[in-house]
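Asks: the sequence isn't on hand, but the structure is:
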């Protein structure tokens, strides 16, 4: 009898919690350093989701390291009450191949809440590089084999993945220089300490516009319409056939988060994705807001599974690990 009473009390408490959610600040864990492209997406989204969630405070918690696995693990282990969420990018699909061991399972230890955006990438170089367009860059690459430094935001980062594809496409090995985040990598690129980087438009657009780096092309199938980027060719158009990659972002909760709480978060996410100010901020950086079926949880999960299947052989062939 006591067990029955306890079970009923627990259920009642859970229902009450869902009905009153959110009653305190929500933490969104970003498994990358502050100031980077994913951090920027998270901060813009938090502002857009705040009102639909009743003006609750949404706090960004940057927990960087190990190809995003440290922050991701923190959310996997968090209480499934809707107050600790995860905003991550394509790393959700690459960690299974990049990590020798994982303290969580991407496909079963999270509740998928929906996707946010697709972010194109740009190939950029230090401002002192003696190549003003991709044709000149291609010649420079061939003349400087063994001397080229290619920066990235850390093993498993979006810039690392794009760099792997670029080296494979041009068939030139480069010295990979991993940083602890996008911001320090970009600082060294602008300062001339590294030669090249392939990174998200959310991080490169302002630097391109200010002419602090040289832009050589975008990683999309078609040219972008963003004012600062619309004059750039696609890397496919300049000769890298099949070179197409975008970095998507999604929102997640710990496994076991109540369905009613998930529904409230998902509803707030859908409102945020239609928020004019959020759209304006993202489009100014070249990001494309998700409007297709991947906004829904089930389709989001299917998409990530397909991305895992796509990236695993590429990463395994490169022989790189984040731990």
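Replies: Nice, thanks for sending it over. From a predicted model like this one, the values you see are computed outputs, not experimental measurements.

Asks: going forward, measure contacts between C-alpha atoms and count neighbours the same way
Replies: Noted.

Asks: center of the chain, which residue is that?
Replies: The centroid of the chain falls nearest to residue 89 when counting by CA atoms, centre = their mean (2.8 Å).

Asks: another one to put next to it:
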């Protein structure tokens, strides 16, 4: 009886130890599952090359988010196909809040109309967080070109059809469509030259490989200020406070012309609502900070934030607007 009792007691003790061991082994997994968001590095996919406006704005926001969220936020440039390569990658990323996407008017309001086949749905495959900035496009020319005003450009283009080349950050970008809208409204035939991002296009513009560009102001304004590029006009309805002496295209010879770019942060569609809410709150706070606003405004852009629902409604409205521009201009993806 004593032997049996000892055996039974030992078995019970071993069972207890085994139970405790299993519980201890499970603790790291449970703790990991319950770790508050964010608990590791966050990546912002930028669908254009480094040095362009999308990249510049993403890096400004990443710096602010790093401080606000207490985790490193880095930029991953994935250029190509008018932003569609980066867009596809972001849309297929795990919906856990650790992969974000810096969308543009091109990726989320133009490409669906411009491309016959899309590898992702700009609306269904993303959860909008907030717009980040509204940006004028700036019509700039190489100083060696024979035109210094919009009227001179139009006159030259009409006298030399097909000889004016304009660069863009890619087919379907707002830079591309700004040029197509200009072609249509000014009744000229300029040739579109797409690049994998704004930066390489600006490089060729500085080297006089292309004549003009309807570039986003943040990536062009430094070259205007240094005298390396000639500003012909801004594409917005009103003049830019950063370049008050530069006329609008409407003022300069094409009445009714207006085109504005915008940039916004998105996450994969199935991202949990609490994470979407936390990211939106962090972004709104960062974009309201004086230092962030100054950095964005110094680029010729306007810092902007809103709710996810407001951003979603804005994207829908912009898709209708730019879809009409694509149809009426006859623009096509190259």
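Replies: Happy to help now that I have it. As the structure is a computational prediction, the values presented were derived from the model and not from experiment.

Asks: rewinding a little: ok, the residue nearest to the centre of the first structure to residue 210 of the first structure distance?
Replies: 26 Å (CA to CA, to the nearest Å).

Asks: over to residue 170 of the first structure?
Replies: Going from residue 170 of the first structure to residue 210 of the first structure by CA to CA gives 28 Å.

Asks: may I see the buried residues of stretch 225-245 of the first structure?
Replies: 228-229, 232-237, 243-245 (16 or more other CA atoms under 10 Å).

Asks: actually stretch 283-302 of the first structure, sorry about that
Replies: Buried residues in stretch 283-302 of the first structure, counted by 16+ other CA under 10 Å: 283-290, 294-297, 299-301.

Asks: likewise for stretch 15-24 of the second structure?
Replies: Buried residues in stretch 15-24 of the second structure, counted by 16+ other CA under 10 Å: none are found.

Asks: ok, stretch 128-148 of the first structure next?
Replies: Neighbour-count burial for stretch 128-148 of the first structure flags 131, 134, 137, 141, 148 (criterion: 16+ other CA under 10 Å).

Asks: which position in the second structure aligns with the fourth one?
Replies: Taking TM-score structural alignment as the criterion, the aligned counterpart of residue 141 of the first structure in the second structure is residue 157.

Asks: which position in the first structure aligns with residue 239 of the second structure?
Replies: Using TM-score structural alignment, residue 239 of the second structure lines up with residue 223 in the first structure.

Asks: actually residue 191 of the second structure, sorry about that
Replies: Residue 191 of the second structure maps onto residue 175 in the first structure, by TM-score structural alignment.

Asks: so the equivalent of residue 47 of the first structure over in the second structure, which of the three states?
Replies: Aligned by TM-score structural alignment, residue 47 of the first structure pairs with residue 63 of the second structure. What DSSP: H, G, I helix; E, B strand; the rest coil gives for residue 63 of the second structure is helix.

Asks: distance of residue 63 of the second structure relative to residue 56 of the second structure?
Replies: To residue 56 of the second structure, residue 63 of the second structure is 11 Å away according to CA to CA.

Asks: and the strands in the first structure, which stretches?
Replies: In the first structure, the segments counted as strands under DSSP state E are 26-30, 58-62, 84-88, 110-125, 149-152, 175-178, 196-200, 214-218, 246-254, 288-289.

Asks: other SSEs contacting the fifth one?
Replies: Secondary structure elements in contact with strand 149-152 of the first structure, counted by 3 or more CA pairs under 8 Å, 6 or more residues apart in numbering; DSSP states H and E, are helix 158-170, strand 175-178, helix 182-191, strand 196-200.

Asks: likewise for the second one?
Replies: If contacts are counted by 3+ CA pairs under 8 Å, 6+ apart, strand 58-62 of the first structure sits against strand 26-30, helix 37-50.

Asks: so which of those is nearest residue 100 of the first structure?
Replies: strand 26-30 (21.8 Å; CA to CA).

Asks: what stretch of the second structure does that closest one fall on?
Replies: The aligned range for strand 26-30 of the first structure in the second structure is 42-46, by TM-score structural alignment.

Asks: what's the most buried one of the helices and strands packed on strand 58-62 of the first structure?
Replies: Highest mean neighbour count among these (mean count of other CA atoms under 10 Å): strand 26-30, with a mean of 23.

Asks: to the chain's geometric centre, what's the distance from that one?
Replies: Counting by CA atoms, centre = their mean, to the nearest Å, strand 26-30 of the first structure is centred 14 Å from the centre of its parent chain.

Asks: mean deviation, it versus the second structure?
Replies: After superposition onto the second structure, strand 26-30 of the first structure sits on average 0.4 Å from its aligned residues (mean CA distance after the TM-score superposition for the first structure).

Asks: what angle sits between that strand and helix 37-50?
Replies: Going by axes from the mean of the first three to the mean of the last three CA atoms, to 10 degrees, strand 26-30 of the first structure is angled at 160 degrees with respect to helix 37-50.

Asks: by contact count, what packs against strand 26-30 of the first structure?
Replies: Helices and strands touching strand 26-30 of the first structure, by 3+ CA pairs under 8 Å, 6+ apart, are helix 37-50, strand 58-62, helix 69-76, strand 84-88.

Asks: for residue 321 of the first structure, which of the ones you listed is the nearest?
Replies: When those are compared by CA to CA, helix 69-76 sits nearest residue 321 of the first structure, at 12.0 Å.

Asks: so which bit of the second structure is the closest one matched to?
Replies: Taking TM-score structural alignment, helix 69-76 of the first structure hits residues 84-91 over in the second structure.
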